[in-house]
Structure formats: structure tokens, C-alpha cells
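A.B. asks: I'll drop the sequence and a predicted model, then ask my questions.
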Amino acid sequence: MKKRQRTVVALVVFLFLVVFVGALMYGSYSMTAKDVVMTLFGKGDGMQNIAVLDLRLPRAVTAVLTGAALSVSGCILQSVTKNDLAEPGIIGINAGAALAVVLLISVKSTSYYTALGFGTVLLMPIAAAAGAFISFLCIYLLARDNGSVRPVKMILAGIGVNTGINALITLYQLNMSKGDYNQALAWIGGSLWGSSWMYVAMTAPIIIVLILIVFYKNRTLDVMDLGDELAMGLGVQVERERKIFLVLAVCLAACATSVAGNIAFAGLIGPHLAKRLVGPVHKRQIPAAACLSSILVLGADTLARNLFSPLEIPAGIMISLIGVPYFVYLLMKER
């Protein structure tokens, strides 16, 4: 690794630590960085323990897992589709997972303030995976051409499916009770409200294992970036590997959506910035993208719950305020 890249990595890690500690400091009960560190080492008082260990830390860890999962999913989709604008939120995978989770929540709860039970949380990743895979199956079937998947067609099919699913969510909302509507609205906007250690325990092992699998296959992604013909010439079974990577991308997006709702653009911005900072080699890009998107989700969530306190807006809206202009910039750049 070059000296410049080592410096960039060090700065990204430092920024991550600053944002992470900041997420634990600020809220209705503010603390200093020293108080946070002392609490993490078991030397905080009762109020500090509740604020940090019970409320803010599981939420921050959930934000990190969400950002990492979406960014790695975005890295995969951009390489597999050969399109720098691809990410799980844009092509409909997140929307399918969000629709399934919203349906589950509406069945299991009757009030916005009702805590989700262990059984519901246990079913959330399963429901999200089912919704994401149904959405992905529709996209895959629409993108097939003579037995193989056309990357450009997949993007167009994904945009169409994403629009259709969002229309279904809106239609479903019209028939919801007020409590269920509020609960569903939080998921659609992408919110980390109510995150707990139970959420972390359910999703962390799956997300970590999936990211490790993708990282292990980073060289295959590098070869696939060169184009299908050259990749086949180098011995890569392109169609087989493409299917494997698409399944990994869908699972990562589903896990993230199951705990954070439909957060768009986190899987777009992280991989792009990482490619600019450390280059297109996935051995470096994947960890950098995971870290950058984690910073993005953490920062957005911290702003979302403090900017208009005591009101809290969905973190997904904060990310979209950054993501939409960045997406337009990339579109203009592609022309």
C-alpha cells in the first residue's frame, strides 16, 4: 500500500472513531468524550450507563452494521452490473425487503410505541430476506436474455420494480391504522429508532460472515471488473460467479433493511468515495467503503435524533439529502 493510501486509511479510521464517539455523546442527555470512554470501561454512573450502554451503543453498532452491509452490497452490484450508479436502494432490493418488514410490523403491532417482541425481531431478517429475494427474482427474470443476465437491463428492471414496490407500499399505507402507519413510515424513511442489542445479536453474525465471504472473493470481483470476455479468458465462470455475488448482495441489503428500514444511497456513496481514495482494487475498496458508509449512517442518525430534538426524523432522509445531489453529479459526469 502506498504512503498516500496509508494516510487516507488512517484518516478514515480516525474520522470513524470521532463520529462513533460523537454518536454516544449527544442526545437528550449530553456527555463529554471522557464520560463516554469511562462508561465504556465500566466506570460510569447509573444515568450514563443507561444512556450509553442501553440506548446509544446498540443504536450506533446497528448503524455501523447497516452502513457496512449496504456499502459492500453496493460494491458488488457496481462490479457485477458494470454500472457505477447501481446500489440496493436504487434497483429495488431495499424496497422489497422494506415492504416485507412493514407488513410484518403491521401484523405484530398496534401502536407506534409498542416494543417489538423477540419473536417479531427474530422474524424480521427472515421477512426482509424473503421480500428482497422476491424483488430480486422479479428483477433477475426481467433482465434475463438468452439464458444470461444483461447488466444494463438489470438496472432498468430494478428501477421499474423499485417504483412498483413503492407504489404498493403507498397503497398499503392507505388502509393502515394510525399506529401502524407511524410504525411503517419510520421503516420506509429508514430509521434506527428503537434499535437494541437484540437487533445486533440477530443481524451481526450474518452480516459479518457475508462480508468476510465477499472479501475472500475480492480477486474475482477485480477480474469481473475487466469485462465478461476477459474474465472468462482468465478462467472465471462469469454467470456462476455473478449469481453468487448477486445472492450475497441481496442478503446483505436484506439484513440491513431488517433493522434500519429502506435507507437509499448508503450503498452508492461509500463505494464511490472508497474507489477515489484507495483505488478500484476490492481488497482495499471493500473495507474502506464499509467504513465510509458506516460514518455516513452514524453521522446521519446522530443528526436525525438531535437536529430537531425532541422530534426525530428518519436517518434515511438525512442521507438522501446528501445522496440525491451526489447521484445527480454522477449522472452528469457519466454524460
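C.D. replies: Good, I have the coordinates. Note that the structure is a prediction, hence the values are computed from the model and not measured.
A.B. asks: okay, CA-based contacts and neighbour counts for the rest of this
C.D. replies: Fine.
A.B. asks: I'd say I165 and N94 touch.
C.D. replies: No - using C-alpha atoms under 8 Å, I165 is not in contact with N94; the gap is 9.9 Å.
A.B. asks: could you pull out the helices in the stretch 201-335 of the chain for me?
C.D. replies: 218-224, 228-233, 238-260, 266-278, 282-306, 315-334 (DSSP state H, counting those that start in this stretch).
A.B. asks: nearest to V19, out of those?
C.D. replies: Closest to V19 of those is helix 282-306 (C-alpha to C-alpha; 6.3 Å).
A.B. asks: report all helices and strands that that closest one contacts.
C.D. replies: helix 3-25, helix 57-81, helix 197-216, helix 218-224, helix 266-278, helix 315-334 (3 or more C-alpha pairs under 8 Å, 6 or more residues apart in numbering; DSSP states H and E).
A.B. asks: flag every buried residue along the shortest one.
C.D. replies: By that I understand helix 218-224. Buried residues in helix 218-224, defined by neighbour count with 16 or more other C-alpha atoms under 10 Å: N218, T220, L221, D222, V223, M224.
A.B. asks: cool, and stretch 34-53?
C.D. replies: D35, V36, V37, T39, G44, Q48, N49, A51, V52, L53.
A.B. asks: check it against this one:
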Amino acid sequence: MSNSFLTPNQQKAKKKNFLILGALALLIVITFVISMNTGVIQLTPMEVIRTLFGQGDTQQQLILFEFRLPRIVLAVLVGMSLAISGAILQGISKNALADPGILGINAGAGLAVMLYISFFPSTKAAPVYLLPVLAFVGSGITAILIYTLSYRRHEGISPMRLILTGIAVAAGISSAMIVLTLRLTPENYQFVATWLAGSIWGSSWRFVLSLLPWLLILLPFVYSKSRVLNVLNLGEITAVGLGASIERERRWLLAASVGLAGASVSVSGGIGFVGLIAPHLARQLVGAKHQFLLPTAALLGGLLVLMADTIGRSILEPSEIPAGIVVAVLGAPYFLYLLTRLKE
């Protein structure tokens, strides 16, 4: 909509939303720079700048370009994907607690990847570009199962039933993954244990390239459906009255959500709560219109995972705390807070 057709209040709100997006982007850049300086081998800000412009020595170039930068970029992309996935789920289900981790979609993706890895003698044998596809299949099957178990012919999808079904399915999948660990080699077991905790393990440019196509395709598609998500939030009767094909749009959006979550889990493991926290914070900052909510949630998700990974790498050097554990420390209390508000 052109600014000439907006009221003064709407123009003010739009300007405020752009300022928020700019501030979040700046925070990501600042955290990005801090993360490049964080690690067992310290690099000063000047060394980082010189290395970025090709003036660093061989060791500095190896540390920055082959280890830190891929991991930092991957953390941002994973956070963005999980946040958008959560925003979609909350939008199509009108459920304040919807999140790919809580609903078990992440667990389904994890099970598919773990099944594949368990049949290889080494984790290096698993083709990197196949992992997102396998994760998509696993998360898709899980989403269909949860949707089927939650659906009632005369009632539709109950938000609380959806949450409880997702938690139950996730618990069953987690049990299956524990059984699978019994047949793993010590090398693969260590990898799976770290991966399940939510570690940005794919710290190479191959993993960035395996995730990037999914985002380049799905993020523009989801953003093009912003108005559809706005209409769905008005309720089914109103949406039908406005000409929306509810079930078809839900299926497409659910497939996009599953694709984003599955691809992210394949390279980052089970990082939960990002899809819960980021959309909620975005809604408080810019309101419920998805034209601003989606990019704000994406930036918040990227910032959250990047900060969690940076803290996890630095707080107990030389050891690392998986980013998923750091996010869970923040996310679990926030989930309980939202659950309390939902009961009220």
C-alpha cells in the first residue's frame, strides 16, 4: 500500500517497524563481529579485519574462513528458518504455543537423519546435501501423523489437543532414537549425543550450501503468503467469506514450515523454542501483520541462535555448550509463562 493512502498513525507505525528491523539487523552485525573474535584461539578485532581483507596469516585465514564464518552464517540461517517455521505454525493453527520443537516436527526430522547416520560406518559417509531431504521426509511424516491424531471431524484442530499430541509423538520418537543409539559406534554415538543437544555441528561451507537453497525458495514463498496468514488469523468463517481456500493454503504453508524446520534440524540438531520465542517477541514489537512479523521473527531467530552459539563457545572455553542447551535455558521458562497465560 502506498504511503499516500496511509493515515498518519499508520505511517508512524510503519516507520517504527522499519526502525525495529534496522535495529535488529544492526544487533546481528554486532553479534556477528563479536562471534568472529570468540574462540579458543583469540583473534583481535584488527586481526579479524585484516584477515577479512586478505592480510591475515595462514592460521588466521584458516580459523576465520574455514571454521568460524561458516558456523556463524549457519547459526543465523538456522535461527531464521526455525523462527519462520514457528510463525507459520502459530499462524495456521492460531495456537500461541505452536513450535516445530514442541510439536515434535524437529524430532521427526532428527529421527530420519539418525536412521540414516546409524547405517553408515562414519558420519562423514553421509552425503551432506541429502540430509535436508531426509529431514524433510521425517518431519513431514511426523507432521501428518500429528495432524491426523489431533483432527476431529466436528471440532477441527483444538490448540491444546495439538500441543499434547505433538508432545506425545515427540516423546515416542525420542524413545526410538535412544534405542537406535545402542547400535552406534562410539564415534557416531558422540556425534549423535552432541547433535541431539542442538549443536551447530555442520561448521563448513558445504552445510551452508546445503541449507541455503531451502531458504532461498521457501522464505520468499512464505512471505508471499503474508496476506493469507493475516486472513487465516481472522477465523475460518471470515477467511472463507474473503475467498481464501483454507485447507489448500494450510497444506502449502504447513509444507513450507516442515521444510524449513527439517532442513535446519539436519545441520543443527534439536534446537528447540526458537520457533516459539521469536514470533512472540516479534508480535510484541511490530504487531500481528505478517508483512512485518515474518521478517522481524526471522531476524530475532537468527540473533537468538547466533547469541546462544557464541555464549556456548565462550562461557566454558575450551569446552563448548551446545546452542540448543543455551536456548532451552531461556525457552523453557518462557514456554511455562505462555502456558500459564493460556490457562488464564
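C.D. replies: Looks like it arrived, so ask away. What you see is a predicted model; the values in this text were computed from it and never measured.
A.B. asks: TM-score for this pair?
C.D. replies: The TM-score (TM-score structural alignment, normalised by the length of the first structure) is 0.93; 330 aligned residues with a C-alpha RMSD of 1.7 Å.
A.B. asks: just to revisit the earlier point, show me the buried residues of stretch 34-53 of the first structure that map onto helices.
C.D. replies: D35, V36, V37, T39, Q48, N49 (DSSP state H).
A.B. asks: tell me which of those is nearest to A300 of the first structure?
C.D. replies: Closest to A300 of the first structure out of these is V36 (19.8 Å), distances taken as C-alpha to C-alpha.
A.B. asks: roughly how far does that closest one sit from W193 of the first structure?
C.D. replies: According to C-alpha to C-alpha, to the nearest Å, V36 of the first structure and W193 of the first structure sit 21 Å apart.
A.B. asks: ok, S85 of the second structure touching L260?
C.D. replies: Yes - counting by C-alpha under 8 Å, S85 of the second structure touches L260, with 6.1 Å between them.
A.B. asks: spatially nearest residue to the residue nearest the centre of the second structure (excluding sequence neighbours)?
C.D. replies: With distances taken as C-alpha atoms, centre = their mean, L82 lies nearest the centre of the second structure, 1.4 Å away. Leaving aside its sequence neighbours, L82 of the second structure sits nearest to G275 (C-alpha to C-alpha, 6 or more residues apart in numbering; 5.1 Å).
A.B. asks: what are the neighbouring residues in contact with the alignment partner in the first structure of that neighbour?
C.D. replies: With TM-score structural alignment as the criterion, G275 of the second structure lines up with G267 in the first structure. When contacts are counted by C-alpha atoms under 8 Å, 6 or more residues apart in numbering, G267 of the first structure is found next to G67, L70, S71, V72, S73, G74, C75, E87, P88, G89, S293.
A.B. asks: same thing with V137 of the second structure?
C.D. replies: Contacts of V137 of the second structure by C-alpha under 8 Å, 6+ apart are A109, A112.
A.B. asks: please verify my assumption that the residue nearest to the centre of the second structure contacts A263.
C.D. replies: No - the pair L82 of the second structure / A263 is not scored as a contact, 9.4 Å apart, by C-alpha under 8 Å.
A.B. asks: returning to that earlier point: let's have the buried residues of helix 218-224 of the first structure in CSV, adding distance to V209 of the first structure.
C.D. replies: Shown next, in CSV, are these (distance: C-alpha to C-alpha, whole Å):
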residue, distance to V209 of the first structure
N218, 14
T220, 18
L221, 18
D222, 20
V223, 22
M224, 22
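A.B. asks: looking at these, which is nearest K82 of the first structure?
C.D. replies: M224 (8.8 Å).
A.B. asks: how close does the aligned partner of L104 of the first structure in the second structure sit to L74 of the second structure?
C.D. replies: Mapped onto the second structure by TM-score structural alignment, L104 of the first structure lines up with Y116. Y116 of the second structure sits 22 Å away from L74 of the second structure, going by C-alpha to C-alpha.
A.B. asks: who has more neighbours, those two?
C.D. replies: L74 (29 against 16; other C-alpha atoms under 10 Å).
A.B. asks: which non-adjacent residue is nearest the alignment partner in the first structure of the more buried one?
C.D. replies: In the first structure, the residue matched to L74 of the second structure (TM-score structural alignment) is T62. The shortest distance from T62 of the first structure to any non-neighbouring residue, by C-alpha to C-alpha, 6+ apart, is to V200 (6.0 Å).
A.B. asks: T38 of the second structure now?
C.D. replies: Nearest residue to T38 of the second structure, sequence neighbours excluded (C-alpha to C-alpha, 6+ apart): S314, at 6.5 Å.
A.B. asks: quick one: residues contacting that neighbour.
C.D. replies: Counting by C-alpha under 8 Å, 6+ apart, S314 of the second structure has contacts T38, G39, V40, E320.
A.B. asks: whichever of those end up buried, select them in PyMOL.
C.D. replies: Selection of buried members from the contacts of S314 of the second structure for PyMOL, criterion 16+ other C-alpha under 10 Å:
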select buried, resi 38+39+320
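A.B. asks: closest one of the contacts of S314 of the second structure to G140 of the second structure?
C.D. replies: Checking these against G140 of the second structure with C-alpha to C-alpha, the nearest one is E320 at 31.5 Å.
A.B. asks: check which helix or strand the residue opposite I167 of the second structure in the first structure once aligned maps to.
C.D. replies: Using TM-score structural alignment, the partner of I167 of the second structure in the first structure is I159. Assigned by DSSP states H and E, I159 of the first structure belongs to helix 151-173.
A.B. asks: mind listing what's buried in that helix?
C.D. replies: 151, 153-155, 157-159, 161-162, 165-166, 169, 173.
A.B. asks: of those residues, closest to L185 of the first structure?
C.D. replies: Q173 (8.6 Å).
A.B. asks: the residue nearest to T38 of the second structure -> the first structure?
C.D. replies: Counting by TM-score structural alignment, the partner of S314 of the second structure is N306.
A.B. asks: how far away is that match from P314 of the first structure?
C.D. replies: 11 Å.
A.B. asks: and P151 of the first structure, by the same measure?
C.D. replies: Separation of P151 of the first structure from P314 of the first structure (C-alpha to C-alpha): 32 Å.
A.B. asks: what do you get for K3 of the first structure?
C.D. replies: 39 Å.
A.B. asks: neighbour-wise, which of those two wins?
C.D. replies: Per other C-alpha under 10 Å, whichever of K3 of the first structure and P314 has more neighbours is P314, with 24 against 8.
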